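*Asks:* Sharing a model that was predicted from the sequence below.
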Amino acid sequence: MTTHSDTDRRVALVTGGSRGIGRQIAQRLAADGFAVVVGYAGDKDAATDAVRTIEAAGGRAIAARADVADETEVSALFDLAETTYGGVDTVVHSAGRMLLSPVVDLDLAELDALYRTNIRGTFVVDQQAARRLRPGGALVNLSSSVVALAFPGYGAYAASKGATEALTLVLARELRGRDVTVNAVAPGPTATDLFLDGKDEETVARLAAQPPLERLGTPEDIANVVSFLVSPAGHWINGQVLRANGGII
């Protein structure tokens, strides 16, 4: 494990940190020297395993459950980070849900559930981050390159991530004078279990061939971007959406 002295004793809170991209981000930040709070919604075993992996590599982490759209539970999540580690320096909001359907067929009850997590959840987490991040801190929201790619079937999901990007840009400007950066990272097709589930080899190969780099992204690719943004080296980047997709758009 590599520990950098400029991030010693700094604290990161990662929502959606039990699996996929969020888990890789949590592990990378722990390797960078952060104490990490691994936020999860329901899979306690996966979150516990993420913590064990971090600890086995010499890092510090705890797991905590919270519904990101519930302001009381999210406030308690930040309270836990502060009481356990002394404060919060970085928040990475990776929690979200995906629903694919043509607009014409979408059940509006499912739309409401998606937006509760992806829009209200982002607002609730960002609100607490804005109140609690220490000077020099960073907030990173996870968006998606599908906002620009406009794939059929992604209307509801892309709209929710468009809202995430809009909130990111506004909040970066509202935090003027706080020495806190606010950015979004928008992955393209990334080889996670969630992404690969239900896709045949032909579909995966077609998506992998789209970027000029001719491969799918990996969770490590996205974690590397986040690691840079929340480091002192990335602190001059603020109010931006970084499309981490190998050049697909």
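*Replies:* Cool, the structure landed.
*Asks:* use CA for all of it now, contacts and neighbours both
*Replies:* Will do.
*Asks:* ranges for the strands of this structure?
*Replies:* 11-15, 35-40, 60-65, 90-93, 138-142, 181-185, 241-242 (DSSP state E).
*Asks:* packing partners for the shortest one?
*Replies:* Which is strand 241-242. On a contact count with 3 or more CA pairs under 8 Å, 6 or more residues apart in numbering; DSSP states H and E, strand 241-242 meets strand 181-185.
*Asks:* Pasting the second one now:
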Amino acid sequence: MSVERIIAKVAKLFAIAADDAASQAEIENAIQHAQRLMDAHQLTEQDIQQVETSADTSQRMDQFHAVVGQRIHQWEEALAFFVDDFVGCPSYVDPALREATTAGGFPRLDASGRQRFGKSFVWYGIAEDAAAAARLFEELHMVIQVSALAKFRGYWKGDGAKYALGFAHGLREQIEKTQQRIESVTPGSSDSRALMVQRKTDLAMRWLENEKKVVLRKDRSRNRPLQGSATAYKTGRDDGRRTDASRHRAAKLGSR
């Protein structure tokens, strides 16, 4: 097998290891196999980065909106940050009001039957990743809304909003614990994933600035502390920890 094919195989194994939709056993096996190949053929991290960057640049770039409301709430920002990290795709907030539609392109209506308009989160970069991130956000957004309505009769203020924020934080805690377990078995796996995600983010940023002429701020909006009970927050966090985000994911990170 040529060196080029071995490098490509190692890069593919690292892509599997970076995929949050993969099982822990799949991630551990991929990393161990990749490390054995690198040791056997004296390959460096730089060798693998060059192949991954080349593969990334061959992907179609695009951006996808997930419209929320005319005001973006704290729990929605927390959910967007979770999706950024989970899929490995960056996003920004678009303050311009636009029509809210379903994944099938049909208009979303408000309680009075009128077309909904709102601000949106925009995922950008490799088209497959950006589309997956926007879909995942919309699905989890709906899950949180339905759960908050059932338990607290709302999700924009009071205990309902506090529950929704706890839910988003619980999702993030679940992923962090999974990564910690993987890191304890295969040291360096978190660094490998972080490097790949950073390369994709840098590529996406250049595309956004050069092709879309969008230059992003370094920070997002600051939210005031939420009113609501600690019990509502804890209930949401527990529900978020129990929710399998991988089940809602429509595409895998790193798939080609």
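*Replies:* Good, I have the coordinates. The structure displayed is predicted, hence computed values, not measured ones.
*Asks:* Could you get me the TM-score between them?
*Replies:* After superposition, the two chains reach a TM-score (TM-score structural alignment, normalised by the length of structure 1) of 0.29; 120 aligned residues with a CA RMSD of 5.9 Å.
*Asks:* mind giving me JSON lines with the strands of structure 1 and columns for mean neighbour count and distance to residue 225 of structure 1?
*Replies:* As requested, those are exported to JSON lines (neighbours: other CA atoms under 10 Å; distance: least, CA to CA, whole Å):
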{"stretch": "strand 11-15", "mean neighbour count": "28", "distance to residue 225 of structure 1": "15"}
{"stretch": "strand 35-40", "mean neighbour count": "29", "distance to residue 225 of structure 1": "17"}
{"stretch": "strand 60-65", "mean neighbour count": "22", "distance to residue 225 of structure 1": "21"}
{"stretch": "strand 90-93", "mean neighbour count": "27", "distance to residue 225 of structure 1": "12"}
{"stretch": "strand 138-142", "mean neighbour count": "27", "distance to residue 225 of structure 1": "10"}
{"stretch": "strand 181-185", "mean neighbour count": "28", "distance to residue 225 of structure 1": "8"}
{"stretch": "strand 241-242", "mean neighbour count": "20", "distance to residue 225 of structure 1": "9"}
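*Asks:* With distance to residue 49 of structure 1 as new columns, can these be given to me in JSON lines?
*Replies:* Listed next are these as JSON lines, based on distance: least, CA to CA, whole Å:
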{"stretch": "strand 11-15", "distance to residue 49 of structure 1": "15"}
{"stretch": "strand 35-40", "distance to residue 49 of structure 1": "10"}
{"stretch": "strand 60-65", "distance to residue 49 of structure 1": "9"}
{"stretch": "strand 90-93", "distance to residue 49 of structure 1": "19"}
{"stretch": "strand 138-142", "distance to residue 49 of structure 1": "22"}
{"stretch": "strand 181-185", "distance to residue 49 of structure 1": "25"}
{"stretch": "strand 241-242", "distance to residue 49 of structure 1": "29"}
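*Asks:* Can you name the next helix or strand after the strand or helix carrying residue 198 of structure 2?
*Replies:* For residue 198 of structure 2, the element it lies in under DSSP states H and E is helix 189-211. Going down the chain from helix 189-211 of structure 2, the next helix or strand is helix 230-242, by DSSP H and E.
*Asks:* So what touches that following helix?
*Replies:* Contacts with helix 230-242 of structure 2, where a contact means CA atoms under 8 Å, 6 or more residues apart in numbering, come from 159-160, 162-174.
*Asks:* counting contacts, what elements does the helix or strand following that helix pack onto?
*Replies:* For helix 230-242 of structure 2, the succeeding helix or strand toward the C-terminus, using DSSP H and E, is helix 245-248. Helices and strands touching helix 245-248 of structure 2, by 3+ CA pairs under 8 Å, 6+ apart, are helix 127-152.
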